[in-house]
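In: sequence and predicted model, in that order:
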Amino acid sequence: MLINADFSLRAVVAPSQYQWVRSPQSGVERVMLDRVGGEKARATSIVRYEPGSYFPRHHHPGGEEILVLAGTFSEGDAHYPAGWYMRSPPDSSHQPFSEEGAVIFVKLRQMSESERRSVRINTRDSSLWVAEHGRESCPLFEGPGEQVSMERLTPGSLVFNGFVDGAEMLVVEGSLSEGEQRYDCGSWIRLPPGHYPGFVAGNAGATIYLKIGHLAMSHRP
């Protein structure tokens, strides 16, 4: 299966375009944002857990990255409400579930084989945010060719300054605009390397998940 699989092209999925698809597990649905492969795929998705739903224990050969958008996502005795960011390295395993229901942003099989560090960050902890260059940033991860953060932008402020070596954004709060185009909360945007001076925060500002650098070497398989 190929969905937005040509990484040399811009890809956008707005909330109005969400197509919820049942997963193999009862009570769990997903919106496929990009995908290369079948059920076991390099994939980026929005996943929705109904209250009381779960997945059996399983491994992630290429790692898993999660941002909790709503509700509470759980693993064993650990519970992660909205705002938590997680990275589980290649060959890790878990048995996820949600008692109250949850919506999460998930990236699968997109980590370096050398990555071994587990990351758990509460992005709603104000002490983790740093003010710089007229914006606030919450660093989440930095590795070879990849930098991940949450960015809090004031109204009208630029998202990018200069050349971008590929970028991926999810609008978590507020909105972005690019000329006449508006990207509301829930919009997912993937940009190949280039210059994007037109992206600015909307009238109420914006909070976005931002990953840069990881698309520089990507290509259509």
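Out: Sure, I can see it. Numbering: from 1, shown residues only.
In: going forward, measure contacts between C-alpha atoms and count neighbours the same way
Out: OK.
In: so for stretch 9-28, what gets flagged as buried?
Out: 11-14, 27-28 (16 or more other C-alpha atoms under 10 Å).
In: surely Glu173 and Thr207 touch.
Out: Yes. Using C-alpha atoms under 8 Å, Glu173 makes contact with Thr207 at a distance of 4.9 Å.
In: in terms of neighbours, single out the busier of these two.
Out: Thr207 (22 against 17; other C-alpha atoms under 10 Å).
In: skipping adjacent residues, who's closest to the more buried one in space?
Out: Arg152 (4.4 Å; C-alpha to C-alpha, 6 or more residues apart in numbering).
In: try this one side by side with the last:
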Amino acid sequence: MLNMDFSQSLTLGYQADRWQPSPVAGVWRYPLEREAAEHGHVTSLVRFQPGAVFTEHEHPLGEEFWVLEGTFSDENGDYEAGSYVRHPPGSRHQAFSRSGCVIFVKLNQFNDADREFRVVREDQGLWLTGDHGFRRLSLHRYGGVNTSLLEFSEGGRFPACCYRAGLEILVLEGQLDDGRQLYGPLSWLRLAPSSVPELIASGHTRLWVRTGHLAGVAPASQAG
């Protein structure tokens, strides 16, 4: 198991030497949280070298991914950088990349009743702009769990409302400052429901964000 205590906040800056080869030639993984080596709950970065093919596999409790670089492909189509894709529980596919790609992927973390196949492309989505210095693109909502992109054009304070029931962030561009450390591109933060840090986006910053998914997790002082 890796980083599976959800009652504890976790912040990981990107380190290029943490990539690991997968069992499939040409496919590399950068693990963030993992229940077991080849099954169960997984969050990771995955890199396909040009021409790499990942054999057909099933997603017992779903798969979702965000394409960071290049083009990811399967039987359903080609997904360029800036695409968000959800495969529902029980789905199967064979993944490949003709020219190479990097994706952020989460496996086996769906509600079993969430059966929607979904594709959102950031250049075609409906971005909403509010009064808080950022704009937001909703990627998916189900059962109190919200997945979005946030974009700060000139920096600003991360919205405090998003800390409720846990918070997960992947920095896509720019950086976040929590007062102790700066988190640049590909940094990953998972903040427990009990934590309320002060996060400041510096300059132009883009974030993949999930909220609500840790609603049932007890605070660290109560866990165990």
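Out: Thanks, I have the structure now. For clarity, every value in this text was computed on a predicted model and none was experimentally measured.
In: where does the TM-score land?
Out: In this superposition the chains share a TM-score of 0.93, using TM-score structural alignment, normalised by the length of the first structure; 218 aligned residues with a C-alpha RMSD of 1.8 Å.
In: returning to that earlier point: after superposition, how close is whatever helix or strand the residue nearest to Thr207 of the first structure lives in to the second structure?
Out: Assigning secondary structure by DSSP states H and E places Arg152 of the first structure in strand 146-153. On superposition with the second structure, the average gap between strand 146-153 of the first structure and its aligned counterparts reaches 0.5 Å (mean C-alpha distance after the TM-score superposition for the first structure).
In: same question, stretch 65-73 of the first structure
Out: Overall, stretch 65-73 of the first structure averages 0.4 Å from its counterpart (mean C-alpha distance after the TM-score superposition for the first structure).
In: can you give me the angle the longest strand anywhere in the first structure makes with strand 146-153?
Out: Using DSSP state E to define each element, the first structure has its longest strand at strand 199-212. If you take axes from the mean of the first three to the mean of the last three C-alpha atoms, to 10 degrees, strand 199-212 of the first structure sits at 150 degrees to strand 146-153.
In: I'd like the next helix or strand past the strand holding Arg152 of the first structure.
Out: With DSSP H and E, the next secondary element past strand 146-153 of the first structure is strand 163-164.
In: who's in contact with the residue nearest to Thr207 of the first structure?
Out: For Arg152 of the first structure, the contact set (C-alpha atoms under 8 Å, 6 or more residues apart in numbering) comprises 135-137, 205-208.
In: tell me the one of those nearest Gly156 of the first structure?
Out: The nearest member of these to Gly156 of the first structure, counting by C-alpha to C-alpha, is Gly205 at 7.1 Å.
In: how far away is the nearest residue to that closest one once chain neighbours are set aside from Pro15 of the first structure?
Out: Excluding the flanking residues, the one nearest Gly205 of the first structure by C-alpha to C-alpha, 6+ apart is Pro155, at 4.0 Å. The spacing between Pro155 of the first structure and Pro15 of the first structure, counted by C-alpha to C-alpha, to the nearest Å, is 21 Å.
In: ok, now which ones touch Pro185 of the second structure?
Out: Pro185 of the second structure is in contact with 14, 170-175, counting by C-alpha under 8 Å, 6+ apart.
In: now tabulate these in CSV and tack on distance to Pro21 of the second structure.
Out: Listed next are the contacts of Pro185 of the second structure as CSV, based on distance: C-alpha to C-alpha, whole Å:
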residue, distance to Pro21 of the second structure
Tyr14, 17
Leu170, 22
Val171, 23
Leu172, 23
Glu173, 25
Gly174, 28
Gln175, 28
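In: buried subset of these, written for PyMOL?
Out: Command for PyMOL that selects the buried part of those, burial taken from 16+ other C-alpha under 10 Å:
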select buried, resi 170+171+172+173+174+175
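In: now, which of the contacts of Pro185 of the second structure sits nearest Ala81 of the second structure?
Out: So of the contacts of Pro185 of the second structure, ranked by how close each gets to Ala81 of the second structure (C-alpha to C-alpha), first place is Leu172, at 11.4 Å.
In: to which residue of the first structure is the closest one aligned?
Out: Correspondence of Leu172 of the second structure to the first structure, assessed by TM-score structural alignment: Val172.
In: and that match, that's in a strand?
Out: Yes. Looking at Val172 of the first structure with DSSP: H, G, I helix; E, B strand; the rest coil, it is inside a strand.
In: hang on, it packs against Thr207?
Out: Yes. Using C-alpha under 8 Å, Val172 of the first structure makes contact with Thr207 at a distance of 5.5 Å.
In: next up, the contacts around the closest residue to Thr55 of the second structure other than its chain neighbours.
Out: Nearest residue to Thr55 of the second structure, sequence neighbours excluded (C-alpha to C-alpha, 6+ apart): Gln94, at 5.4 Å. Taking C-alpha under 8 Å, 6+ apart, we find Gln94 of the second structure in contact with 53-57, 74-75.
In: please tell me how far Gln94 of the second structure sits from Leu61 of the second structure.
Out: According to C-alpha to C-alpha, Gln94 of the second structure stands 17 Å off from Leu61 of the second structure.
In: now Arg136 of the second structure
Out: For Arg136 of the second structure, the distance to Leu61 of the second structure equals 27 Å [C-alpha to C-alpha].
In: with Pro50 of the second structure instead?
Out: To Leu61 of the second structure, Pro50 of the second structure is 28 Å away according to C-alpha to C-alpha.
In: so for those two, which residue has more residues nearby?
Out: Leu61 (21 against 16).
In: what about Pro159 of the second structure, how many residues close to it?
Out: 13.
In: just give the nearest non-adjacent residue to it, would you?
Out: Computed as C-alpha to C-alpha, 6+ apart, the closest residue to Pro159 of the second structure that is not its neighbour in sequence is His132, at 7.6 Å.
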